[in-house]
Structure formats: C-alpha cells, structure tokens
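Engineer: Only the shape, not the letters, is given here:
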C-alpha cells in the first residue's frame, strides 16, 4: 500500500518596510539582527533574499521542514508573530509556499 509523504517544506518570504533607514549599512545591521533572531529562535534557515540595494525595504526568506500541513501553517503564523515582535519594521507582505 502506498503511503503519502508526510514531510513538508515550508518557505516564507517576508517583506518589511523600515522608513527610518537611510543607509545600506544601517539596513544591514537590522537585517543581520532579525535573521539571527529568527535562526536562533526557530532553528531554521533564514537570509536576506531580495531588495539588497533598497534602503527601506527588507526581504527575508525563511525555510523549514515540518512533518505535516497543519504544522506548516502554524509555523508560518509563529514566524509572522515573532517578526512583528522582534523589529520596528512594518510587515508589508508575507508569501508562504508549502512543498511536499
């Protein structure tokens, strides 16, 4: 009997807006801090994935392996809540992808 794969990969792309940032150096400090906090709290892969040359826009990607769809949805909600609490930057958009 064929058993459906249970493991899922969840990927998030979080777009933030930080209007007070006026240099790439300042932005890098914020991104480095946020990525480090996400990695340490959730033990996942996280990195800046876009808009590296735009001062006030931050795009962070987060990826994790979870056992099933329900946990993928819960993980996405937890990461969003954590990011909201961990930075003064405003979340503009979150894209979530779940792969089997």
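Structural biologist: Sure, I can see it. Everything quoted here is computed from the prediction, not taken from an experiment.
Engineer: contacts, neighbours, all on C-alpha from now
Structural biologist: Noted.
Engineer: any idea what the residue nearest the centre of the chain is structurally, helix, strand or coil?
Structural biologist: The centroid of the chain falls nearest to residue 62 when counting by Cα atoms, centre = their mean (4.0 Å). Secondary structure assignment for residue 62 (DSSP: H, G, I helix; E, B strand; the rest coil): strand.
Engineer: adding another structure so you can compare the two:
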C-alpha cells in the first residue's frame, strides 16, 4: 500500500472577504473529493482571505497509481484561472517506510 500527500499553497484572485474565499475554495475541494481514493481539505491560512493551503491525501495499491492521482489533483488545482499556485509540496510513502 502506498500513500501520497500534496500541500498546495494558493493565492486567490479578487477576493475581499472570507465569504468570497469560501465560494472559491469550496468547489475546488468538492471536485478533488469526488475522485476515488482522494481526500482534500483546506489545511492552513483559514483566517486570510487571499491565501489558502489545500491538503490532498491519496491511497493506492501501487507507487505509480499514487503519482498519477497526485498529478491529477495538482493539475485540477493549477488549471483554475481564479487560483495562482505559489508552491506545491509532495510526499509519497509506502507502508514499509516505517
């Protein structure tokens, strides 16, 4: 079994309130969470209205599949014009890594 995580730091466009931020981030999280084997949440900077950190976790049977899922999730966030990706941190682990 393999697991992978992404931490995606994004800058939001013309956002002037936390309510507007929620309106942009919520559909992104819903899109990511619809994918099999993927869980996503806003994991940091919840009190800032122009920044968000999206955390993604995936689980799969092979290393290759984890990489595919992480690439897909990163792409799903990167293509959105209302978000500017500032940084992405990726980690892949095996159950034998402990």
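Structural biologist: Here it is on my side, so go on. Because the structure is a prediction, the values reported are computed rather than measured.
Engineer: circling back: according to the alignment, which residue of structure 2 corresponds to the residue nearest to the centre of structure 1?
Structural biologist: By TM-score structural alignment, residue 62 of structure 1 lines up with residue 56 in structure 2.
Engineer: Remind me what the host helix or strand of residue 92 of structure 1 packs against, helices and strands.
Structural biologist: Here residue 92 of structure 1 sits within strand 90-99, counting by DSSP states H and E. For strand 90-99 of structure 1, the elements it packs on are strand 8-17, helix 69-86, judged by 3 or more Cα pairs under 8 Å, 6 or more residues apart in numbering; DSSP states H and E.
Engineer: hmm, try it at 6 Å
Structural biologist: Under the contact criterion of 3 or more Cα pairs under 6 Å, 6 or more residues apart in numbering; DSSP states H and E, strand 90-99 of structure 1 touches strand 8-17.
Engineer: which residues in structure 2 does the strand it packs on match up with?
Structural biologist: Using TM-score structural alignment, strand 8-17 of structure 1 pairs with 2-11 in structure 2.
Engineer: Now for the aligned partner of residue 33 of structure 2 in structure 1, how many residues are close by?
Structural biologist: With TM-score structural alignment defining the correspondence, residue 33 of structure 2 maps onto residue 39 in structure 1. Residues lying near residue 39 of structure 1 (other Cα atoms under 10 Å) number 15.
Engineer: Using the three-state scheme, assign residue 39 of structure 1.
Structural biologist: State at residue 39 of structure 1, reduced to three classes by three-state DSSP: helix.
Engineer: which ones are touching it?
Structural biologist: For residue 39 of structure 1, no contacting residues are found, by Cα atoms under 6 Å, 6 or more residues apart in numbering.
Engineer: Residue 89 of structure 2 -> structure 1?
Structural biologist: Under TM-score structural alignment, residue 89 of structure 2 pairs with residue 95 in structure 1.
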